[in-house]
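A.B. asks: sequence and computational prediction follow.
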Amino acid sequence: LTLRRKDNQLLIGVWHIQLATHPTCYTNVGTIPVYAKAMISFPGRITTRWRCLRSSPLLQCNRQFRQYFTIPKVNKTLGRFPMSTEEKKTDFKLVQVTKEDKEDVVNFLLSDFLHEEPLSMTLKATQQEARPFFDQLIRACLPSDASYLIRGKSDQIVAMLINKIASLNDDDTYDKIDVPASEPKFSKLADLLNHMAQYMVEHREQFTLPVKRDYLEMEILSVHRNSIGQGLAKKLVDASVELAKNRGCAFATAVATNIASQQLFSKLGFETLYTLMHKDYVDNRGRQIFDCKNNPTDCAKLMVKRW
């Protein structure tokens, strides 16, 4: 699909239009329904989610794309777009992550998560800079044998949820993520994750979290940009929660740093224990550490699901 803005700037994107009344079905009609959820992704840029197309003649979206086009112009430009074979396929394969998958998992994170997750995007790190951090994180999670991935066409990874089984102690200790000083960009990310973990253990009584019990830490949830909207994230979370229950875990936690994952976890019964606004998370000089300018995500949330 090719679109042009009023200033004639060329925009090339992939559109997915989804009826609000049929949350798992795509529509290939030539006009956009009034109450529809939509998403557009531009190469090299973040995926933008529009909450709703209301009766207004302009797109009501999280980002200011109103100068690009009006609904009639979009309708005329879109015409009819049939679902591709890929969108119709439902033969996704959900499997647990093994040590043999490690390199594939790391490469997926470097090619997709690094450029799509809001906090990772702000770091502006290269794949070479990011590899040691992701490699360390995956190695720490593999012994738990609690992570899942989904493979699609040609056995390629299209989504994953990296998990670790941990134990909540009664001495305010936790598994700290250590990043070498030689990796300053990802030290910032590790510091935020450690801050959230420390907050949880220090307030465990307030949150009535059982001590000396195992729980599931959901570390990284990632869905390839071309597979968003097909329920893959929900499948991963549901499978992980079921595994945690079968392993005797008391609850599951997640540090959600993307507005999309925050909304998903909330829908799946997670409650928010702590919200850290990006504007309040500053360095020693009072400067904001994470500024997601081109993303509606404005906070990180510590979320928990009990059973």
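C.D. replies: Perfect, I can see it now.
A.B. asks: C-alpha only now, for contacts and for neighbours.
C.D. replies: Noted.
A.B. asks: looks to me like His16 is in a strand.
C.D. replies: Yes: applying DSSP: H, G, I helix; E, B strand; the rest coil, one finds His16 inside a strand.
A.B. asks: so it touches Ser41, yeah?
C.D. replies: No: in this structure, His16 is not within contact of Ser41 by Cα atoms under 8 Å, at 9.1 Å.
A.B. asks: just checking, what packs against the lengthiest helix in the chain?
C.D. replies: Longest helix in the chain by number of residues, with DSSP state H as the criterion: helix 184-202. Contact partners of helix 184-202 among helices and strands, from 3 or more Cα pairs under 8 Å, 6 or more residues apart in numbering; DSSP states H and E: helix 118-123.
A.B. asks: which positions within the very next helix or strand once past the helix it packs on qualify as buried?
C.D. replies: Where DSSP states H and E defines the elements, the next helix or strand beyond helix 118-123 is helix 127-141. Along helix 127-141, these residues count as buried under the neighbour rule (16 or more other Cα atoms under 10 Å): Glu129, Ala130, Arg131, Phe133, Phe134, Asp135, Leu137, Ile138, Cys141.
A.B. asks: what comes up buried for the longest helix of the chain?
C.D. replies: Under 16+ other Cα under 10 Å, the buried positions of helix 184-202 are 185-190, 192-194, 196-198, 200-201.
A.B. asks: tabulate the residues you listed in a markdown table, adding columns for distance to Leu236.
C.D. replies: Below are the buried residues of helix 184-202 laid out as a markdown table (distance: Cα to Cα, whole Å):
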| residue | distance to Leu236 |
| --- | --- |
| Lys185 | 29 |
| Phe186 | 26 |
| Ser187 | 28 |
| Lys188 | 27 |
| Leu189 | 23 |
| Ala190 | 24 |
| Leu192 | 24 |
| Leu193 | 21 |
| Asn194 | 24 |
| Met196 | 23 |
| Ala197 | 22 |
| Gln198 | 26 |
| Met200 | 24 |
| Val201 | 26 |
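A.B. asks: Ser120 reaches Asp112, doesn't it?
C.D. replies: No: between Ser120 and Asp112 there is no contact under Cα under 8 Å: 10.6 Å.
A.B. asks: A further structure is provided below for comparison with the first:
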Amino acid sequence: MVSSGYVSYNGEGVCFLEVVKSQPNDPVVKMKGTMTRGDSTLNWTYRDSDLPDFCFRTIQQEDVSEVSDFLLKHFFAEEPLGQSLKLDPNEEVRPWLPKMLEHEIREGLSIVVRRRPASDEESTSGDVGEVVAVCLNDVERTVSDPEDVNIFSFVSRDSQPNMWKITRVLDELVADADLFNCYQIEALVSCQMLCVDPHFGGRGLAQKLIQLTEDLTRTLDYSLIISEATSEFSARAFLKAGFHCQKTLQYDTFAFDDGEQPFRQLASTSVHKTARLMVKYIK
């Protein structure tokens, strides 16, 4: 099983997307780690005294529609690879995104952050206020999951040509990473989508969501978190959180078999020069 994904961060809001592609010849290796889903975290809620205006909880089925709209507006419309290709999220993402979210939230690792209305200071409900941030996480395993759904299940070259180009970058970035054998694990957490509304940037929500992902990862007895940063700012966010860069892909030299270099202009006209595979091992 090979994981891939992408992350965008503009310095105020932050966005991540993680996708998974199965490889038919991947070996099945039993090693340390858990293979169970996160039943103990499915109804998890969290309040932080340093962020009293917000409520954190694991994403529920009833959140899917609102979370989908949030990601379409604040992630897919802003991520640099999509922007460079003039990706239309309504055409190439909206049809499949809710289905992918419904699958991912089963792991009990995905978090939605809502703003607490001033009149709700004493409420303990997570279902308050507008969505201001989302962190979608998945678990990848050495064994095949017949129910697995991921971006590769929906994106085709003909129907979603721009998203397809982005998935080629992601696939290349994790090619030959061999993370399961490298870290002697049978499962890992992939930080898939993390998106903070820019209006609520600069308050530490991105770093808090990364920290809470680590906490939930420990709770479920996993030890490795990965994500793929497609922007310079997202790479810096992960480095600040203690991740290291395991692999880099240069946009100015990335090319398809036909010679097309779709992200060369992005590299020459912006600060976004590379995609990076970010990894953190939690002992």
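C.D. replies: Cool, the structure landed. Since the model is a prediction, treat every value here as computed from it, not as a measurement.
A.B. asks: can you calculate the TM-score here?
C.D. replies: Once superposed, the chains reach a TM-score of 0.69 (TM-score structural alignment, normalised by the length of structure 2), with 217 aligned residues with a Cα RMSD of 2.7 Å.
A.B. asks: and the gap between Trp96 of structure 2 and Phe70 of structure 2?
C.D. replies: Separation of Trp96 of structure 2 from Phe70 of structure 2 (Cα to Cα, to the nearest Å): 15 Å.
A.B. asks: cool, Thr274 of structure 2 as well?
C.D. replies: For Thr274 of structure 2, the distance to Phe70 of structure 2 equals 26 Å [Cα to Cα].
A.B. asks: over to Ile105 of structure 2?
C.D. replies: 16 Å.
A.B. asks: equivalent analysis for Thr269 of structure 2, please.
C.D. replies: From Thr269 of structure 2 to Phe70 of structure 2 the distance is 28 Å (Cα to Cα).
A.B. asks: same question for Gly108 of structure 2.
C.D. replies: From Gly108 of structure 2 across to Phe70 of structure 2, the span is 20 Å (Cα to Cα).
A.B. asks: give me the more crowded residue out of the two.
C.D. replies: Comparing Gly108 of structure 2 with Phe70 by other Cα atoms under 10 Å, the one with more neighbours is Gly108, at 26 against 20.
A.B. asks: for Leu149 of structure 1, what is the corresponding residue in structure 2?
C.D. replies: Under the alignment (TM-score structural alignment), Leu149 of structure 1 pairs with Val112 in structure 2.
A.B. asks: tell me what the helix or strand in which its match is found is packed against?
C.D. replies: Following DSSP H and E, one finds Val112 of structure 2 within strand 111-115. For strand 111-115 of structure 2, the packing partners by 3+ Cα pairs under 8 Å, 6+ apart come out as strand 54-58, strand 131-141.
A.B. asks: remind me what whichever helix or strand comes after the longest helix of structure 1 packs against, helices and strands.
C.D. replies: Using DSSP H and E, the helix or strand that follows helix 184-202 of structure 1 towards the C-terminus is strand 213-223. Contact here means 3+ Cα pairs under 8 Å, 6+ apart; on that basis strand 213-223 of structure 1 packs against strand 157-168, helix 232-246, strand 251-256.
A.B. asks: report the buried residues of strand 213-223 of structure 1.
C.D. replies: In strand 213-223 of structure 1, counting by 16+ other Cα under 10 Å, buried: Asp214, Tyr215, Leu216, Glu217, Met218, Glu219, Ile220, Leu221, Ser222, Val223.
A.B. asks: residue contacts, the last one?
C.D. replies: Taking Cα atoms under 8 Å, 6 or more residues apart in numbering, we find Val223 of structure 1 in contact with Phe113, Val158, Ala159, Met160, Leu232, Ala233.
A.B. asks: for the equivalent of the second one over in structure 2, the count of nearby residues, please.
C.D. replies: Pointing back at Val158 of structure 1 there. Counting by TM-score structural alignment, Val158 of structure 1 lines up with Val132 in structure 2. Counted with other Cα under 10 Å, residues neighbouring Val132 of structure 2 total 23.
A.B. asks: same check, this time on His278 of structure 1
C.D. replies: Residues lying near His278 of structure 1 (other Cα under 10 Å) number 17.
A.B. asks: now do the counterpart of it in structure 2 against Ile226 of structure 2, distance only.
C.D. replies: Matched by TM-score structural alignment, His278 of structure 1 corresponds to Tyr251 in structure 2. In this view, Tyr251 of structure 2 and Ile226 of structure 2 are 20 Å apart by Cα to Cα.
A.B. asks: now swap in Gly201 of structure 2 and tell me
C.D. replies: Per Cα to Cα, Gly201 of structure 2 is found 23 Å from Ile226 of structure 2.
A.B. asks: more neighbours, those two?
C.D. replies: More crowded of Gly201 of structure 2 and Ile226, by other Cα under 10 Å: Ile226, with 26 against 17.
A.B. asks: quick one: contacts for the more buried one?
C.D. replies: Leu188, Val189, Ser190, Cys191, Leu277, Met278, Val279, Lys280.
A.B. asks: which of these show up in structure 1 as well?
C.D. replies: Contacts conserved in structure 1 for those, counting by both residues aligned by TM-score structural alignment, their matches' Cα atoms under 8 Å: Leu188, Val189, Ser190, Cys191, Leu277, Met278, Val279, Lys280.
A.B. asks: burial count for the counterpart of the last one in structure 1?
C.D. replies: When the two structures are superposed using TM-score structural alignment, Lys280 of structure 2 falls opposite Lys305 in structure 1. For Lys305 of structure 1, the tally of surrounding residues (other Cα under 10 Å) stands at 18.
A.B. asks: what's the answer for Arg106 of structure 2, then?
C.D. replies: Close neighbours of Arg106 of structure 2, defined as other Cα under 10 Å, add up to 21.
A.B. asks: same question for Asn246 of structure 1.
C.D. replies: 9.
A.B. asks: tell me which residue of structure 2 lines up with it.
C.D. replies: So, by TM-score structural alignment, Asn246 of structure 1 is matched to Thr219.
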